[in-house]
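Enquirer: model this:
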Amino acid sequence: MNFIKHDEPCAVDYVSFVYVAQSTPPSRESVKAGGVATFVNGRLAITCRHTLDDFIDRLGTGTPVTEKDTAIGMVTQSNAGFSLTGIQHTETEAALWSIRRTFRCSDSDLALLLVAPASEGAQRLDDKKIGVAKIRLALPQEGEKVFAYGFAGSDILTASPEKLAIRLMSYTSEGIVNAVHPSGRDKLMPFPCFQTSCRFDSGMSGGPIFNSAGELCGVIASGYDVEDGADPISYGAAVWPILSMTINADLPDAPKGEFYTVYDLACRKEKFLHVADLDAIERIPLPNGQTAWRFK
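Expert: As a prediction, this is how the structure comes out:
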């Protein structure tokens, strides 16, 4: 197991960013360093749900979250009581992203963020159309090597209506998959997930987990404290449950003002999502109107 601190931006910084929440009016005390998100589309990034839930609990106004159906919990800046800002630092650019809307998965610790450029650096990255992760829907296998990325121990330095400064400390963690839970581990983790020996520290939640081919196969969900010298016990959420999420993201060339599933988005010829094994999964409509998924 390796846990490596990066003193300079690395390749993963082109696809991932850290996000923070600010209440209104902003102050240093009201800013909460959040999780990590990874671009799966030029306007959509995947992260963990529990970080957003925590923001709503601590900073939210109490306004009910809009519910379209069991697959969606939609939060916008107008009903959340706080704003979200993505901060990205690559080898060539420092970028800010405005997080316009969030979609929380009801079946897993996953969420999607709808973003837009909020700085010249972000606009330049957006114009280059780089930095989108390729998705692997299938869970990794036991014994498979994986590596994860996140921002552990990042500090809020300044927060005001005019300026937001944060010290980013990024880490890569390598390990192997120790166990796979296709239907969930237990009541605490009732969603498809896997256990890994990667070390996940506080602040890395939502970060990407890649397989040896560099494909996004999981999202950092949790890490447990262990005795000195023991291998870390950490968990990643499988990516495939986002397929059933219903979103209204108003993406370029996508239906305007309409709700659609992420699966339908992935199947479109425009290739809104880069999925390595989309043909390996089958959507099964159920009599009650819900959807089941089966790997072929």
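
Enquirer: rest of the way, CA atoms for contacts and neighbours
Expert: Noted.

Enquirer: check which element follows the longest helix along the chain along the chain.
Expert: Criterion DSSP state H: the longest helix present in the chain is helix 49-59. As assigned by DSSP states H and E, the chain's next helix or strand after helix 49-59 is strand 73-76.

Enquirer: returning to that earlier point: counting contacts, what elements does the longest helix of the chain pack onto?
Expert: strand 31-39 (3 or more C-alpha pairs under 8 Å, 6 or more residues apart in numbering; DSSP states H and E).

Enquirer: what helices or strands is the strand it packs on leaning on?
Expert: Packed against strand 31-39, as judged by 3+ C-alpha pairs under 8 Å, 6+ apart, are the following elements: strand 16-23, strand 44-47, helix 49-59, strand 145-151, strand 155-159, strand 208-211.

Enquirer: let's have the ones you listed in a markdown table, adding distance to A292.
Expert: Below are these laid out as a markdown table (distance: least, C-alpha to C-alpha, whole Å):
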| stretch | distance to A292 |
| --- | --- |
| strand 16-23 | 30 |
| strand 44-47 | 21 |
| helix 49-59 | 21 |
| strand 145-151 | 28 |
| strand 155-159 | 42 |
| strand 208-211 | 25 |
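
Enquirer: for I281, which of these is the nearest?
Expert: Among the helices and strands packed on strand 31-39, the nearest to I281 by C-alpha to C-alpha is strand 208-211 (18.6 Å).

Enquirer: one more sequence to fold, the one below, so I can look at both together:
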Amino acid sequence: MISAGFRIFAGIAGLFLSLIFTTHAFAEGWPREIKTSHGILTLQQPPQRIVSTSVTVTGTLLAINAPVIASGASGPNSRFADQQGFFRQWGDIAKQRGVERLYIGEPNAEAIAGQAPDLIIIAATGGDSALKLYDQLSAIAPVMVVNYDNKSWQDLAKELGQATGKEADAAAVIARFEAREAALKKAIKLPPQPVSALVYSADGKTSNLWTPVSPQGQLLQELGFKLALVPLNIAASLSQGKRHDIIQLSGEKMPDALNGQTLLLFSASQTDAERLLTNPFLAKLPAVEGKRVYAMGDDTFRLDYYSASNMLTQLETLFTAR
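Expert: The predicted structure follows:
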């Protein structure tokens, strides 16, 4: 007969062994080396206090359940951002997880240091890049520089998953999204092709045209859309420096470059689509004459899992039979 004392001892021993194996599993695969545009980053263990200086990257971190504790923010209470300055598509999730706002706009090293991070993530390009503080922030914690202008949010999720030990979470959220994407591709009835995908300015005088390597361009092509080719002289003269995802257009260049049979407006509502239709400078565009101008939603300027999912919903609403 097994005594009560033995059962207690066995229980304690089992708990001790469980802790040992849990610790071993936690450390398995670490330290690991992460390739970045600023060289090899060595991380000794899975980070527990991640600070994201890029409000664009924060959405993908949240989607893979990475332990992000604070994030840079954009201007609050806008069409695109909530009262914290976090993007509306994931602002509620950030609130639920207790993500704090670091600053609005201009990067602040002191605010970042105050969070005692064990990993700092910086965007290499874009308006939310804190790259100029790289050396200063490297004295606080390991700094990971990521590009989001030349890859899909899925590729970014894989990259962040490797750095944070959240590979399984990244794989799961990607699989969930891609299953929905595949179902939509079968159901969708494409509008006249090719399409021009762009962000149209509030004053109607400029626009940013998404390139095939942009996350927006990649998602459209995966669904079967064809992106209209931009005349080489325009593409060569108006690409924006280090950015891979957009071609800036203005003035007389716009009608020549917006040559798609359909226009898809990003970071836009139906009101913006109607405003473009009344622009006399663009009146002779085939898409305008045919009234084939569609809004993809306010939250599609930067794609993460949440905004890309909303974009699938919008495309389903616009281009599938009911």
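
Enquirer: just give the TM-score of the two.
Expert: Once the chains are laid over each other, their TM-score by TM-score structural alignment, normalised by the length of structure 1 reads 0.27; 124 aligned residues with a C-alpha RMSD of 5.6 Å.

Enquirer: hmm, back to that, in the longest helix of structure 1, what counts as buried?
Expert: 49-52, 55-56, 59 (16 or more other C-alpha atoms under 10 Å).

Enquirer: and those, which is closest to T291 of structure 1?
Expert: Looking across the buried residues of helix 49-59 of structure 1 and measuring by C-alpha to C-alpha, the closest to T291 of structure 1 is R49, at 20.8 Å.

Enquirer: what segments of the stretch 51-200 of structure 1 are strands?
Expert: Ranges of strands within the stretch 51-200 of structure 1 are 73-76, 82-89, 94-104, 111-117, 145-151, 155-159, 164-167, 170-181, 193-196, based on DSSP state E, counting those that start in this stretch.

Enquirer: ok, now the stretch 151-300 of structure 2?
Expert: With DSSP E, counting those that start in this stretch as the criterion, the stretch 151-300 of structure 2 has strands spanning 195-200, 206-210, 246-250, 262-266, 293-295.

Enquirer: any idea of the angle the second one forms with strand 246-250?
Expert: Here strand 206-210 of structure 2 points in a direction 160 degrees away from that of strand 246-250 (axes from the mean of the first three to the mean of the last three C-alpha atoms, to 10 degrees).

Enquirer: so what does strand 206-210 of structure 2 touch, helix or strand wise?
Expert: Under the contact criterion of 3+ C-alpha pairs under 8 Å, 6+ apart, strand 206-210 of structure 2 touches strand 195-200, strand 246-250.

Enquirer: now, of those, which is deepest in the fold?
Expert: Sort those by mean neighbour count, taking mean count of other C-alpha atoms under 10 Å, and strand 195-200 sits at the top with a mean of 25.

Enquirer: show me what the host helix or strand of L102 of structure 2 is packed up against.
Expert: According to DSSP H and E, L102 of structure 2 maps onto strand 100-104. If you count contacts as 3+ C-alpha pairs under 8 Å, 6+ apart, strand 100-104 of structure 2 packs onto strand 68-73, helix 109-113.

Enquirer: F17 of structure 1: how many residues sit nearby?
Expert: Around F17 of structure 1 there are 26 other residues, counting by other C-alpha atoms under 10 Å.

Enquirer: check contacts around it.
Expert: 36-38, 86-89 (C-alpha atoms under 8 Å, 6 or more residues apart in numbering).

Enquirer: can you do 6 Å?
Expert: Residues in contact with F17 of structure 1, defined by C-alpha atoms under 6 Å, 6 or more residues apart in numbering, are 36-37, 87-88.
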